[in-house]
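# What would the 3D arrangement of this be:
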Amino acid sequence: MSTSSVSKGCFVFKPSSKKKKTLSLEDYFIRGCENAENSGTRFKLCQKLWDKIKEDTEVLQDELNRKILDSLLDFTKKCSSTRQHSDWAAKMRANEIPTAALVLGVNVPDHDMTFQVLSELLQQSVSPYVTSVQAKECGALKHLMKRVLERLMGTEVTVDDEEEEENEHTSTQLHKSVHCSLGTLCDWYNAKTKKSSSGTPGKKRGSPAKDGPQQPPVVIIFKDLEAFNPRVLQDFILICSRYIQRLPLMFIFGIATSPSTIQHMLPHSVSSLLCIELFQSLSCTQHLATVIDKLILNRHFPFKLNNKVLQVLISIFLYHDFSVKNFIKGVQLALLEHFHSQPLSVLCCKKKEALHNVMQLSPSYLERIRQLPSFKRYVEKQEPQEQINLSTDDGHLKEVCKELIKDLRRYHDGYYPVLRCLHALTSSLPRYPLGKQIRELHLICLEKNVWDNEDYLSAMKLLKMLAKDELITLLQRCLEILQLESKKLKNAQDRLEELLEKFKQLDTVAAETEPCVDECITSPVKNLGKKTDLFQLQKTLLEMNETRRSKKLSPFELLRNEALEFVDNLVKSHLSPPESMTLYEVCYYTSSATVRRHLNATPRTSIQAALSSPYYYLQNNSLKAEDGSVSNAAPDICIAYKLHLECGRLINLYDWLEAYATVVSAAEGNSPDSGDFGKVDDVKHARFIRAVSELEFLGFIKSTKQKTDHVARLTWGGC
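Now for the predicted structure:
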């Protein structure tokens, strides 16, 4: 392994004459797949569900953005039509540029999809002249002008730097006789619009079109306004304001933080040149709630996530990026891992297809079913003869598995409607004992029996304190959910309708027992006014307490208790955790550690592992060492890292250099008794300085002024 160290030089490896075979997605899936048998079927099922997730989320994204996108389209159409009428000057000043400030939120990874849809809609219904720019490609004004012209005109634009620096807002001769200025864009735009208007029969030149604008606007989208150089943005706006009479420009600012960003970036003299209208998109948390509601809490979608995996995905969303797009990617990763690592995922599909696949299972797959923890618990509950049949008879096992899959489907058919009912009842209670969002309640139900939770008992007590109108409203909402979500819970619907009818009849029923109760309660009090001893007083108070305990409940209280008892029984019947169901492993992905490792990377841990154990990365046998040590033949940075772990908060560079020279001398094979052993020469000194610089770049140490010739250690511990 002579090429293992990057410090030895650059090596060239000639490519093989044989052409590498291009692998398909299915080949990549099958490679390393757990139990390659039926891997093709699992790949097709995985691909189908992957496409389903992608299609549903795109439709959902369009529905969520439809309102704000329609508002933006109306704004651009209004500005474009206003320009062509005499009231243009009355609407805004002559040099003002219509600008839409689109506040999208901090979920920056999701913005690209929104801008892509917006650009397509604008090109279809408003103007063919739409372009978008990002800050990373517009570091200077000339770059911004170049990108805008190239993307609008569809031609290559090169800039003469010397002439560009003299006057950036005037025409500049380019190598291909194309001027990099808005004057060139105006000439190109006029030529384009005249050609389109002259080619349209039946219209007089100069008369405005009734069915659409003759001069469509030129829309420039700034995707990430906060990242732009303020000076570049100011100069560009100043230049555009001088051409607004000749060129119908329009800006769309993509804002991630706050609309006040415009005032912070642009002085009043520049911002006054913009006629700004604000548009606020749906918050990312609302977007996530909708995605979970439509994608995760969907009984028709066979693939499921257990509580730990779902908690990891939600935590990454809430504490890292607020990106719904990345959340969906996490679900897709879990889907891929499930079908790749779980051979029995061949049964994770629609009911009819799953029943068919059960009958096609080979003996090895049936043996895997027998080894499932949930199936073992099921077998233990059966009669001795049935246990023998399940363990030995493959045909009988297939028939039982078909029934168990049907039971799993029935469980999901009842789980999600009842979950929504419980959320409807408890989401408006004070302090939200079971969570404000349905995902919080779902996580509780996935983890354990929700009725054993203290918060559930607290929620039921609070429900008993609701007024009649509030309770009726909540029960009516539960009935609507059951009618909409599940036709199989017919008995529950009928019972709920019966309870609601009884509540409506309460007003017509007279409570005649109340005077009697009042009299019984107050009768012992009359005796308190008489002269009595301590024993008689204690007896009277005990009678009053017993009277209160034996007080009859009102008809509403009786009916309320009956309704809440019905809800409690419904919850206990349908909201048991999925681990209680047999064969739940077929549909539920449970490896949260895998998802966390792929999505929530820990670069520092990986770097420390590489520096502590270079053999596993370089595969050089000479680097093998005992646990906790590094070979003296390891790369320089590994040796320096290992030595710095033995130091305290401040590291003496000279002592560190001497220790490094001693280790390197041993690696070179010098005898410890020789005079040159451990001696620092120019080569060792240069190698040491480079290793220390690399450690400083990686963030393990930093320079300090506390002591001369010392560095401060920034991390503690190692792998």
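
# For the rest of this, base every contact and every neighbour count on C-alpha atoms.
Fine.

# Could you check how far stretch 254-268 is from the centre of its chain?
26 Å (C-alpha atoms, centre = their mean, to the nearest Å).

# What is the end-to-end distance of it?
End-to-end distance for stretch 254-268: 20 Å, by C-alpha to C-alpha, to the nearest Å.

# Outside of that stretch itself, list whatever touches it.
If you take C-alpha atoms under 8 Å, 6 or more residues apart in numbering as the criterion, stretch 254-268 is touched by 101-108, 221-226, 230, 234, 271, 278.

# hmm, try it at 10 Å
100-108, 111, 115, 134, 221-231, 233-234, 237, 253, 270-272, 276, 278-280 (C-alpha atoms under 10 Å, 6 or more residues apart in numbering).

# any idea where the strands of this protein begin and end?
Counting by DSSP state E, the chain has strands at residues 97-103, 130-133, 218-222, 249-255, 274-280, 304-305, 588-589, 650-652, 701-703, 710-713.

# Flag every buried residue along the fifth one.
I take that to be strand 274-280. Counting neighbours by 16 or more other C-alpha atoms under 10 Å, one finds that the buried residues in strand 274-280 are 274-276, 279.

# residues contacting residue 58?
Applying C-alpha under 10 Å, 6+ apart, one finds that residue 58 lies in contact with 52, 64, 113.

# And this one, please, so the two structures can be compared:
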Amino acid sequence: MSTSSVSKGCFVFKPSAKKKKKTTTTTTTTPSLESHFSRGCEGAESSETRFKLCQDLWSKIKTDTEVLQDELHRNILDSLLDFTRKCSSTRQHSDWASQMRASEIPTAALVLGVNVPDHDMTFQSLSDLLQQSVTPHVASVQAKECGALKHLMKRVLEKFMGAVVDDDDEEEEEAEHVSTPLHSSMHCSLSALCDWYITKTKKSSSGTPGRKRSSPVKDEPSQPPVVIIFKDLEAFNPTVLQDFILICSRYIERLPLMFIFGIATSPSTIQHMLPYSVSSLLCVELFQSLSCTQHLATVIDKLILTPHFPFKINGKVMQVLISIFLYHDFSVRNFIKGLQLALLEHFHSQPLSVLCCKKKEALPNVMQLSQSDLERIRQLPSFKRYVEKQESQAQVSLMTDDAHLKEVCRRLIKDLRKYHKNYYPILRCLHTLTSSLPRYPLGKQIRELHLICLEKNVWENEDYQSAMKLLKMLAKDELNASLQKCADILQPVKSKKLKNALVQLEEHLARFKQLDTAATAVAPGGEESITSPAKKLQKKTDLFQLQKTLLEMNESRRAKKLSPFEILRNEALDFIDTLVKSHLSPPESQTLHEVCYYTSSAAVRRHLNAAPRTSIQTALSTPYYYLQNDSLKTEDGTVSNAAPDICIAYKLHLECGRLINLYDWLEAYSTVVSAAEGNHPASDNFGKVDEVKHARFIRAVSELEFLGFIKSTKQKTDHVARLTWGGC
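Sure, this is the predicted structure:
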């Protein structure tokens, strides 16, 4: 095979006689996470307290997230456990042959969705549950480890038997590893696994003492199944998978095998990858997991739309995290990592985040604020707006008296907690009323409504006005059911204002129930007032009289009295509108909201949605940005001659045109390197190209070609083509 690389050569790597794997434990002194946290942060005097608050808050979020994910996956994992138990018990009874052929392998097709980064956590939970309650013999394999049938067989045997298999050829090391049966190709087969399984089951049935599992199983079968989990079925080589299934089908009578296929796309993948002659050997049962969008909605509902966690993100940051989720990976795990990044950045960059904690911790921390922290509070935009609304004497006290400022901050922190306690229940009530309206004027998901409320006053939105008009067209049963859901939302909330709101809402519901039992009386003469002008139309009349009669009919329709239900419906919706205007104002309207809200969406986007080419160009043009070496500090647009070779070559190539002469490039590079070595410009060796400089230059040019900055060209033999813009 030919190569188009700038550097061509032949390299020989002589294999060692024996690959020695050494496990050495080295103790290195590395800075603690706390020192990294305090490095470069503003307000270092409170960095320890902020770091502890950040750790405690993240531990709480992580714990709640794990519990939430276990609850979400409980149904699918319980179904898989029941499937494995059923297959295991069926095999040990006489009805094995009646329910499936002897050569069929029980297979669970687990459709997890395209959120691949989240699959590892699901499979880990599944493996743990299987080992605790069904069988100790569980092995998970990935496609990147099993490029060939031999590799797949080795990985499976390693997982079950606990042996270590080197990647070297067995023929070279056969003499050195005679004691290990797996190192002989004739023993690397399922027959060895069968012998191992028989030995294991005999030991367990004979009562040989061994290591106890964390959760012993009652009535454990004497022949527990051997479960193989294929984490990423689509990535496996179809030929390798087919051969492995064919081999396993020959041993199914001796070995109780069971497969679990992790599928990211569609169950039809099995038919596409396996021909009928192979797929007929599998007894497949389909399992569908919860969609990633539903998972995300639950995570947002439990972690973000709750007053239990004092840390909050504003609308722009939340929009960035949701956009990365929807347009990149559909990974809830990465969404939570983005939330963790925002949490860490907030406590690192905001000195006043020492107040971002629970009320019982925040109030004492207010009294311990330093003079610089109090000045930071006075400079907050929200606090400046608060001061402007006060009287002149109160303004002077707030700006000069530190003790008075601390007392006011304690009260403002309490008000901020009350705001969050009232905000989220009313948000859920509004979402309950509007989520079923046609075309979803305020969004189908509650996160969409939350984003609208974070931006501005929601009642000033045109979509809100449309939603209220649609609500006034609801039937009695629909409106009554929605209001009852709102009452259920407000029921557990411990807030005086919302308790009063609940009492008023229950009164409206009681009045709705009275309408069902009370007799509705028709207003006397109401129908007459409408139809009496119509009787005049039956008489002969002129054009003027006709116009007058039609106007009277229109006015009579307008003067029609509202029914008791319509009156009560309008009163109920006006009450909901009052609650919205009282409690759903945006967070920016609250004083000291900067303490709890993280607003730097650019930092989140830069860390989570990075541009690789921009980062590479920054590293090559400004190596000090990454290496933090003082000798690399230069003025803008220049590169130090002590920079790495690739940085020097990159800077020199920017000064060239579309085609770069390699010899001229080499001479310029040699001149810069000679200056870095301290050679005098008047010396004979200055700028001279020797073998070492030549080799370093070729390596730097090859790295630039690998990164995509240059390429070989056939226009001139000693030139390369530049692929970046700019230059001469």
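
# how close does residue 558 of the first structure get to residue 521 of the first structure?
Computed as C-alpha to C-alpha, the residue 558 of the first structure to residue 521 of the first structure distance reads 20 Å.

# of the contacts of stretch 254-268 of the first structure, buried ones?
Among the contacts of stretch 254-268 of the first structure, those classed as buried by 16+ other C-alpha under 10 Å are 100-108, 111, 115, 134, 221-226, 228-230, 233-234, 237, 253, 270-271, 276, 279.

# what's the neighbour count on the alignment partner in the second structure of residue 563 of the first structure?
If you follow residue 563 of the first structure across to the second structure using TM-score structural alignment, you land on residue 572. Residues lying near residue 572 of the second structure (other C-alpha atoms under 10 Å) number 21.

# just the one 4 residues further on next, same as before
When counting by other C-alpha under 10 Å, one arrives at 21 neighbours for residue 576 of the second structure.

# if we can go back for a sec, select from the contacts of residue 58 of the first structure the one having the most neighbours.
Ranking those using other C-alpha under 10 Å puts residue 64 first, with 16 neighbours.

# From residue 583 of the second structure, how far out is the match of residue 563 of the first structure?
In terms of C-alpha to C-alpha, residue 572 of the second structure sits 17 Å off from residue 583 of the second structure.

# Residue 537 of the second structure now?
For residue 537 of the second structure relative to residue 583 of the second structure (C-alpha to C-alpha), the value is 54 Å.

# Between those two, point out the one with more neighbours.
residue 583 (20 against 13).

# Now for the aligned residue in the first structure for the more buried one: which residues touch it?
Correspondence of residue 583 of the second structure to the first structure, assessed by TM-score structural alignment: residue 574. Residues near residue 574 of the first structure by C-alpha under 10 Å, 6+ apart: 410-419.

# which ones are touching the residue nearest to residue 301 of the first structure when sequence neighbours are not counted?
Nearest residue to residue 301 of the first structure, sequence neighbours excluded (C-alpha to C-alpha, 6 or more residues apart in numbering): residue 295, at 7.5 Å. By C-alpha under 10 Å, 6+ apart, the residues touching residue 295 of the first structure are 52-53, 56-57, 60, 289, 301, 303-304, 328, 331.

# hmm, back to that, looking at the buried residues of strand 274-280 of the first structure, which one is closest to residue 124 of the first structure?
residue 279 (20.8 Å; C-alpha to C-alpha).

# any idea what sits nearest whatever residue of the second structure lines up with that closest one, other than its immediate chain neighbours?
Counting by TM-score structural alignment, residue 279 of the first structure corresponds to residue 287 in the second structure. Counting by C-alpha to C-alpha, 6+ apart, residue 110 is the residue found nearest to residue 287 of the second structure once chain neighbours are left out, at 4.9 Å.

# any idea how far that neighbour lies from residue 257 of the second structure?
When distance is defined by C-alpha to C-alpha, residue 110 of the second structure is 17 Å away from residue 257 of the second structure.

# Quick check: most distant residue from the centroid of the second structure.
Within the second structure, residue 540 marks the point farthest from the mean C-alpha position, 76.5 Å out by C-alpha atoms, centre = their mean.

# give the contact list for residue 424 of the first structure.
Contacts for residue 424 of the first structure were tallied using C-alpha under 10 Å, 6+ apart; they are 418, 436, 438, 474-475, 477-478, 481.

# For residue 404 of the second structure, list the residues it contacts.
394, 397-398.
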